[in-house]
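> fold the following, please.
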Amino acid sequence: MAHRIPMFALLAGCCLLAAAPVTSAHAKEPSVETEPGKGEPEITAAPVAAIAPIPFEETMTGDWGGLRTRLKGSGISLRADYVSETFSAVDGGVRRGTAYTQQIRAGMDFDMGKIAGWSGAIFHVTLNDRRGVGISADYVGNRLPIQEAYGGQYVRLGEVSYEQNLLDSKLNLRLGYFAMGNDLGGMALGCNFVNAAFCAHPLSLSGDSGWYNYPNARWGAAIRYRPRADIALRTGIYQVNPDLGNEGNAFHPFAGGSTGVILPFEVEYDPGLRTDSRVLPGHYKVGVYYDTSRAARLGGGEKVTARYGVYILADQMILREGSGGRGLSLFGQFTANPEASAQITRWYAAGVVKTGTLRGRDADTLALGIVHAQFDPRLRRAHAETAGILEGYAALPAGETAIEMSYGFQARRWLSIRPDVQYIIEPGSFAFRSTRNALALGCQVRMQF
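All right, here's what the predicted structure looks like:
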């Protein structure tokens, strides 16, 4: 059953919790899984005395009387975080109502250089638990999830992997059971939004192939190489196994059901990593992927022997205020997939993010974005013929659009609160129905334990 909470009380509570100013330039919004080892030097053994104490402000539970620092000095880092997203569908969609969903993630990272003398090696273990109700699934009825933390509402094994940095960290290898999207196709700037269409991967990647994002894990091998500081090349080979997405296999990583492998290649240019401090930061990614699995041909006919796609992702700061993180950034996304195998054939997204808003709110963000997912014309045509729609497939909605505005309060270094507004255009597109445009209001809360 959905949790019904008056929206005025929800938003008022968000604003009260966020009232304390944060002026530290080091405050950072928690986000989804990011690229492992990025920008870190090769790890070598160090005595416990060389480890700086963990600042109390970094996590809600602090340093546990110095225990966390001592464990880190011994090579064991503990991490845990919580995110909740409460939204009300106040107009349009299928019906009105309020829904709450949450995610708790916990894990350990073992620095094998300190533990066993394996320089540059890290072993990762992560568990993930999701609970709650989806506002998109149960109320609005749209394809682009209004809540990023909804999907697979159960506890599961999120990662068991071995990471190795080589060649002065220019080369990074990862082997094991983990999410492919940890390394490829992501846009960290997108997690200044709540809708999963923005945070943190285009849904056309995972919706049209065996591509999978956190918290879904598969067996794989990831390779990242930096020929120079501002350029990264990423590739790998990853298992395609739809059955590992079933709750019954949440702790059965060796379950059968593999249909093939997915082979990606991505090039990223990051001008912010150049030595010239006058260069404004940004990220430019171009990628392709090829899924060897056989899949049903959309709209009828024989199976396709493979699935594939291309993507272009870019974000760029265009205005910087001072020496800290304050500034204005733009972003854009485009993906393309063939009509024979892709439910979403084209994907377009664009937006703007302002970091540092009011005076003394250097870590707050204001974000505005729009995303459009184009529905495969083959599926629309086949449905129109089956349903006997005289006007043809052109009478059906061509795709779904989401517009989102979000304000991120960094209330503490370990706590962010994000009041959020989303407007969904043609929410019934992927169900072959005309549904009133929907308005959803809500709030996201993130905590680092």
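
> going by C-alpha atoms from here, please, whenever you check contacts or count neighbours.
Noted.

> and stretch 137-149, how far apart are its ends?
This stretch, stretch 137-149, spans 13 Å end to end (CA to CA, to the nearest Å).

> stretch 207-222 now?
In stretch 207-222, first residue to last residue: 21 Å (CA to CA).

> and it, what's buried?
By neighbour count, with 16 or more other CA atoms under 10 Å as the criterion, the buried positions of stretch 207-222 are 208-222.

> measure residue 16 to residue 419 for me?
In terms of CA to CA, residue 16 sits 12 Å off from residue 419.

> so for the two, which sits in the more crowded spot?
Comparing residue 16 with residue 419 by neighbour count (other CA atoms under 10 Å), the higher total belongs to residue 419, at 24 against 10.

> part of a strand, is the more buried one?
Yes. Assigned with DSSP: H, G, I helix; E, B strand; the rest coil, residue 419 falls within a strand.

> hang on, it packs against residue 442?
Yes. Using CA atoms under 8 Å, residue 419 is in contact with residue 442, at 5.9 Å.

> so what sits against both of these two?
The contact sets of residue 419 and residue 442 overlap at residue 11 (CA atoms under 8 Å, 6 or more residues apart in numbering).

> of the buried residues of stretch 207-222, which belong to strands?
218-222 (DSSP state E).

> could those go into TSV alongside distance to residue 344?
Converted to TSV, those look like this (distance: CA to CA, whole Å):
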residue	distance to residue 344
218	23
219	26
220	25
221	27
222	26
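
> closest to residue 185 among these?
Minimum distance to residue 185 across those is 13.0 Å, recorded for residue 222 (CA to CA).

> skipping adjacent residues, who's closest to the closest one in space?
Leaving out its chain neighbours, the residue that sits closest to residue 222 by CA to CA, 6 or more residues apart in numbering is residue 236, at 4.4 Å.

> another for comparison:
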Amino acid sequence: MKAGLRREMIFCNSIFWGRLSAFAAFALSASGLVIQAAYAEENSFADKLTGQWGGWRTTLFNQGLDLEINDQNEFWGVPVGGSEPTQTYIGVTTAELSFNLKKLTGLTLGTLTISGVDIRGRPFSNKPLYVFNQVSGIEADDNLRLYEVSYDQKFYHDRLDVRVGKLDLSRDFMGSETAQNFLNASFSWPMLPDNNLYDQGPASPLATPAIRVKYQPSTRWSVFAAVGDDNPIGAGFINEGDPWNQNQDPSGTRFHFGTGTLMFLEAQYRRDDVAYPGTFKVGGFGDTGRFPDQASLEMRHKGNWALYGIADQMLAKFSDTQNLTVFVRATGTGLADRNQIVYAVDAGIVLNAPFRRANDSVGLGFGVGAPSGVLARSERRSHEIPQGNEYHLELTYQWQACPWLLIQPDIQGILSPSGGVVDDDGRRVHDEAIFGMHSSVSF
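As a prediction, this is how the structure comes out:
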């Protein structure tokens, strides 16, 4: 092992057990002997807490087997705003087992992947915060569930990639690399599909039976297309007792076909400028299912669609590791009669490698979501407070304390939650100040 890497890992060990003892609940603890053994091993798994398992991990990987385990934990406090002050813990452990069938069999086959998630804690964005979108991307109902089952096969010198199975389509569509620095769920899976599609759409921790095709005609251009079931859970669109519907299929083993078909299409262009690279995406989705009217829940509309555009661009490069990047993402639909959110915009700026720390980042993000005008007019006729725009702000810092440990303090502000909605007691929900601490450990 290189001396610099050894010093970094020993330094990280002292920080983790010393300064971060107050946050020990954020990560699953391992014995000192296991940690020391992982440090002593000279391998390609130095970014894993458990190393290469005495050489077995590298052996299995070379034979075609790979196991990835990641544990995320978060504490959130909301001292101001919402319907009441709250403190919440949420966590998720993700395990993914991959079989490289080409290595295992010697045949020209692809990769089979199976993953599952253990979700813990109490969701808090619906109540008491009453926001359009979750405060955290890992916030979900408390379940141990199957996540993805997929087979991936490449053709034509890897220019064509086909993936089929139970898929999380947010991996390939509507995503921004720069936005992944933030914790608010709207930066990872936009507010518009989250509120308008069945079960919040096929995004973590949900997956849906689908096929995804990627074609790369050149190094700069890629085209993605997907067709799948539009209802990952298979339940009705509205469920007052279970708003996210995840408890209708707590194990994640239901493969539903019957509500409608969800289709995605996205084109990507990469600007390979040495100094200022960027990625630009345009796309849209269509859904053949039936959706409730925003003014009358008894009425249903056939079909749905939305369009989006995304830009990730480096603005300045100060050194090999330190740079300033921005992203902008806009989503919109013209069908106000069947969608709660008609347009949303997210944007942010991220400084990578602040304070000369190559793997750290600090980011400032902003977002807005606009509800349907049909819904607002219906609320006025009912003498209710009409919903307006919701705005969210986020300031976050990713501290790569060790190669296998990420600590992320986070501050968010929600202005006009759900556009000025009232809580169950008829009181208007106040603007919210939200403080969080996130940890991520790779095993």
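
> just the element for the aligned residue in structure 2 for the residue nearest to residue 222 of structure 1, please.
Superposed on structure 2 with TM-score structural alignment, residue 236 of structure 1 falls opposite residue 226. Secondary structure assignment for residue 226 of structure 2, by DSSP states H and E: strand 221-229.

> that strand vs structure 1, mean deviation?
Taking mean CA distance after the TM-score superposition for structure 1, the mean distance separating strand 221-229 of structure 2 from the aligned residues in structure 1 is 0.7 Å.

> burial of the residue nearest to residue 222 of structure 1, as a residue count?
Neighbourhood size, residue 236 of structure 1 [other CA under 10 Å]: 20.

> ok, residue 118 of structure 2 next?
For residue 118 of structure 2, the neighbour count with other CA under 10 Å is 17.

> contact partners for it?
Counting by CA under 8 Å, 6+ apart, residue 118 of structure 2 touches 92-94, 142-145.

> find the pair from these with maximum spatial separation.
94 and 142 (13.6 Å).

> aligned to residue 10 of structure 2, what sits in structure 1?
Per TM-score structural alignment, there is no equivalent position to residue 10 of structure 2 in structure 1.

> my bad, should have said residue 374 of structure 2
In structure 1, residue 374 of structure 2 lines up with residue 378, judged by TM-score structural alignment.

> can you tell me the SS state at its match?
The three-state label given to residue 378 of structure 1 by three-state DSSP is helix.

> contact partners for the nearest residue in space to it that is not next to it in sequence?
For residue 378 of structure 1, ignoring the flanking residues on the chain, the nearest one in space by CA to CA, 6+ apart is residue 299 at 5.2 Å. By CA under 8 Å, 6+ apart, the contact set of residue 299 of structure 1 is 340, 378-379, 381-382.

> which stretch of helix or strand covers residue 299 of structure 1?
Assigned by DSSP H and E, residue 299 of structure 1 belongs to neither a helix nor a strand.

> that one maps to what in structure 2?
Residue correspondence to structure 2 (TM-score structural alignment): residue 299 of structure 1 is matched to residue 295.

> quick one on the thing from earlier: residues in contact with the helix or strand just after the strand holding residue 226 of structure 2?
Moving toward the C-terminus from strand 221-229 of structure 2, the next helix or strand (DSSP H and E) is strand 261-271. Contacts to strand 261-271 of structure 2, defined as CA under 8 Å, 6+ apart, come from residues 173, 219-230, 277-289.

> for stretch 167-179 of structure 2, same thing?
For stretch 167-179 of structure 2, the surrounding residues in contact (CA under 8 Å, 6+ apart) are 148-150, 187-190, 202-211, 224, 226, 264, 266, 283, 308, 310-312, 325-327, 329, 347-350.

> mind doing that once more with 7 Å?
Residues outside stretch 167-179 of structure 2 that contact it (CA atoms under 7 Å, 6 or more residues apart in numbering) are 148-150, 187-189, 202-204, 206-210, 266, 310, 312, 326-327.

> ok, now stretch 227-242 of structure 1?
Identification of contacts with stretch 227-242 of structure 1 by CA under 7 Å, 6+ apart yields 210, 218-226, 257-271, 273-274.

> kindly report the same for stretch 157-164 of structure 1.
So stretch 157-164 of structure 1 is contacted by 120-128, 172-178, 215-217, 250-251 (CA under 7 Å, 6+ apart).

> what's it aligned against in structure 2?
Residue span in structure 2 matched to stretch 157-164 of structure 1, by TM-score structural alignment: 146-153.

> now do the buried residues in that stretch.
Using 16+ other CA under 10 Å as the test for burial, stretch 146-153 of structure 2 gives 146-153.

> just give me the mean distance for that stretch relative to structure 1.
Here the mean offset of stretch 146-153 of structure 2 against structure 1 after fitting is 0.6 Å, by mean CA distance after the TM-score superposition for structure 1.

> chain center to that stretch, what's the gap?
Once both centres are worked out by CA atoms, centre = their mean, to the nearest Å, stretch 146-153 of structure 2 turns out to sit 17 Å from its chain's centre.
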